[in-house]
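Engineer: no FASTA, just this:
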């Protein structure tokens, strides 16, 4: 077992891998444990393009945040934000405008603990430890309300997290509850795994993730489109991550059919 570092919360179960720490490993981060790395290697065996998929998803998040910044959004609610690594939302947004405010949300203990440490000296960014499938716990949290002004447009980010929401939790209701809390002119940035792209690999990934605390539920293009109800989907629509307004100067392109993930941005109408 790994030596317990000072950023590890007391009582955390190091024996059970988590998706947040797996994603951290795929992105080259160091906030993961032996069981997370073991799961990640099984993930990579099931989906050999896993590291590229993670990188493209991270690039989509960056591009979508800058897209919203360019349209006047200056506050973000990042659901399932994960473990901080290079290119976090507040770094991207506050570089463009230092007054931008960001509330991160994650239920995973390491993600919350490390984010709290990293954001300690940033009064315009914070994190709420909560389950994104319980929207009121997040929307009504004192921390959220102190930093975000719900009378102004907000960028709602659900990048690479909704494939952990089971159908039994009523995904459309969850997204709708967040949507209804936003004023027109707000945006939704959304990406998640799909079986439409690389179906055999996706089936293997689903099996691998059954042994983690975060089983996966891929969705079709039609199912993802339904989640954008009440939002006007912006160009180029809901597409493989590499095709969503790529920045060729930053190597954001890639083979679309190997993306594994659909991505899209919608404006609340």
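Structural biologist: Sure, I can see it. All values reported here derive from a predicted model rather than from experimental measurement. Residues are numbered from 1 along each chain as shown.

Engineer: alpha carbons only for contacts and neighbour counts from here, please
Structural biologist: OK.

Engineer: where does residue 131 sit relative to residue 30, distance-wise?
Structural biologist: Distance, residue 131 to residue 30, by C-alpha to C-alpha, to the nearest Å: 24 Å.

Engineer: These two - which one has more neighbours?
Structural biologist: residue 131 (16 against 11; other C-alpha atoms under 10 Å).

Engineer: for the chain, longest helix please?
Structural biologist: Of all segments of type helix in the chain, defined using DSSP state H, the longest is helix 50-70.

Engineer: and that one, what other elements does it pack with?
Structural biologist: With contacts defined as 3 or more C-alpha pairs under 8 Å, 6 or more residues apart in numbering; DSSP states H and E, helix 50-70 has these neighbours: helix 19-26, helix 34-46, helix 89-96, strand 155-159, strand 187-193, strand 261-268.

Engineer: want to throw those into CSV with mean neighbour count and distance to residue 209?
Structural biologist: Output for the helices and strands packed on helix 50-70, formatted as CSV (neighbours: other C-alpha atoms under 10 Å; distance: least, C-alpha to C-alpha, whole Å):
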stretch, mean neighbour count, distance to residue 209
helix 19-26, 23, 8
helix 34-46, 19, 8
helix 89-96, 19, 26
strand 155-159, 24, 18
strand 187-193, 26, 13
strand 261-268, 25, 16
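
Engineer: this is the other structure I want to compare:
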């Protein structure tokens, strides 16, 4: 777990944080007692929460590798969380060592994590942003110093869209993002859904009520409406374990129990 003596001064150690809860579920070390308490409460309601987090992370890795093999060499990871391993720049470099990656987030712990992670990496950088306004990243001079928006860019919105309360605003946000990206660009996204167990929504909402972020699980149709400005590549919108699974990966018996739909959209 995180050494609180080394924690940035502006980090709230009392309020549970969704990025740090996710880190705990992934088996990382960047979390505090308040985060672990909420995570354990979530596991009591959704026992598959750890599997869901791992499958979510595995999907991001597969999507990034897929796009790198397709020739994409620029990635912007918005709302990048705190993965202990398999970060976007690491995965992209497996296929394309010349790939450039920008991490963008507003959480001070995430930013501190990124600083340490990227200290010796020349082709990656981090910037502060509001993940709910991903299109504004294109206006950041630090981002533009590394990313050429006249060329294809892959934007990763991992567990970001469900933090935008209004579905119409989420769709408008993606239309604006679509407008600043060059043809051939892509969107990689995940979104929580409660379709497999609608009755659990109230319990999950209660668990996350004390956290610093509130999310809205949506139906498949609602998510398709939000990402409609992008053309989804095969297999379309799928539960994370079902999106182009690796042949060697263990089979997930109930993929819908990840409660996470995901996809890759083309500009």
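Structural biologist: Noted; the coordinates are in hand. Since this is a predicted model, take the numbers as computed values, not measurements.

Engineer: Drop the TM-score for these two in here.
Structural biologist: Once superposed, chain against chain, the TM-score is 0.94 (TM-score structural alignment, normalised by the length of structure 2); 266 aligned residues with a C-alpha RMSD of 1.6 Å.

Engineer: related to what we said a few turns ago, quick check: angle from the longest helix of structure 1 to helix 34-46?
Structural biologist: Orientation note: helix 50-70 of structure 1 sits at an angle of 100 degrees relative to helix 34-46 (axes from the mean of the first three to the mean of the last three C-alpha atoms, to 10 degrees).

Engineer: can you tell me how far the corresponding residue of structure 1 for residue 94 of structure 2 sits from residue 88 of structure 1?
Structural biologist: Matched across to structure 1, residue 94 of structure 2 falls on residue 95, judged by TM-score structural alignment. From residue 95 of structure 1 across to residue 88 of structure 1, the span is 11 Å (C-alpha to C-alpha).

Engineer: what about residue 105 of structure 1, distance to residue 50 of structure 1?
Structural biologist: Counting by C-alpha to C-alpha, the gap from residue 105 of structure 1 to residue 50 of structure 1 is 24 Å.

Engineer: Alignment lookup: residue 18 of structure 2 to structure 1.
Structural biologist: Using TM-score structural alignment, the equivalent of residue 18 of structure 2 in structure 1 is residue 19.

Engineer: my read: its match touches residue 214, true?
Structural biologist: Yes - assessed by C-alpha atoms under 8 Å, residue 19 of structure 1 is found in contact with residue 214 at 5.9 Å.

Engineer: rewinding a little: buried set for the longest helix of structure 1?
Structural biologist: Residues of helix 50-70 of structure 1 classed as buried by neighbour count (16 or more other C-alpha atoms under 10 Å): 50-69.

Engineer: With stretch 144-157 of structure 2 instead?
Structural biologist: Burial within stretch 144-157 of structure 2, assessed by neighbour count using 16+ other C-alpha under 10 Å, is assigned to 147, 149, 152, 153, 154, 155, 156, 157.

Engineer: Can you tell me how far the last one is from residue 263 of structure 2?
Structural biologist: When you say that, I think you mean residue 157 of structure 2. Applying C-alpha to C-alpha, the value for residue 157 of structure 2 to residue 263 of structure 2 is 10 Å.

Engineer: Need the residues touching each of those two.
Structural biologist: Common contacts of residue 157 of structure 2 and residue 263, defined by C-alpha atoms under 8 Å, 6 or more residues apart in numbering, comprise 188, 189, 190.

Engineer: Now render those as a markdown table, adding distance to residue 99 of structure 2.
Structural biologist: Shown next, in a markdown table, are these (distance: C-alpha to C-alpha, whole Å):
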| residue | distance to residue 99 of structure 2 |
| --- | --- |
| 188 | 16 |
| 189 | 19 |
| 190 | 22 |
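
Engineer: out of those residues, who's nearest residue 42 of structure 2?
Structural biologist: residue 190 (18.9 Å; C-alpha to C-alpha).

Engineer: want to try CSV for the helices and strands packed on helix 50-70 of structure 1, with distance to residue 142 of structure 1 as columns?
Structural biologist: Below are the helices and strands packed on helix 50-70 of structure 1 laid out as CSV (distance: least, C-alpha to C-alpha, whole Å):
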stretch, distance to residue 142 of structure 1
helix 19-26, 25
helix 34-46, 32
helix 89-96, 20
strand 155-159, 18
strand 187-193, 22
strand 261-268, 24
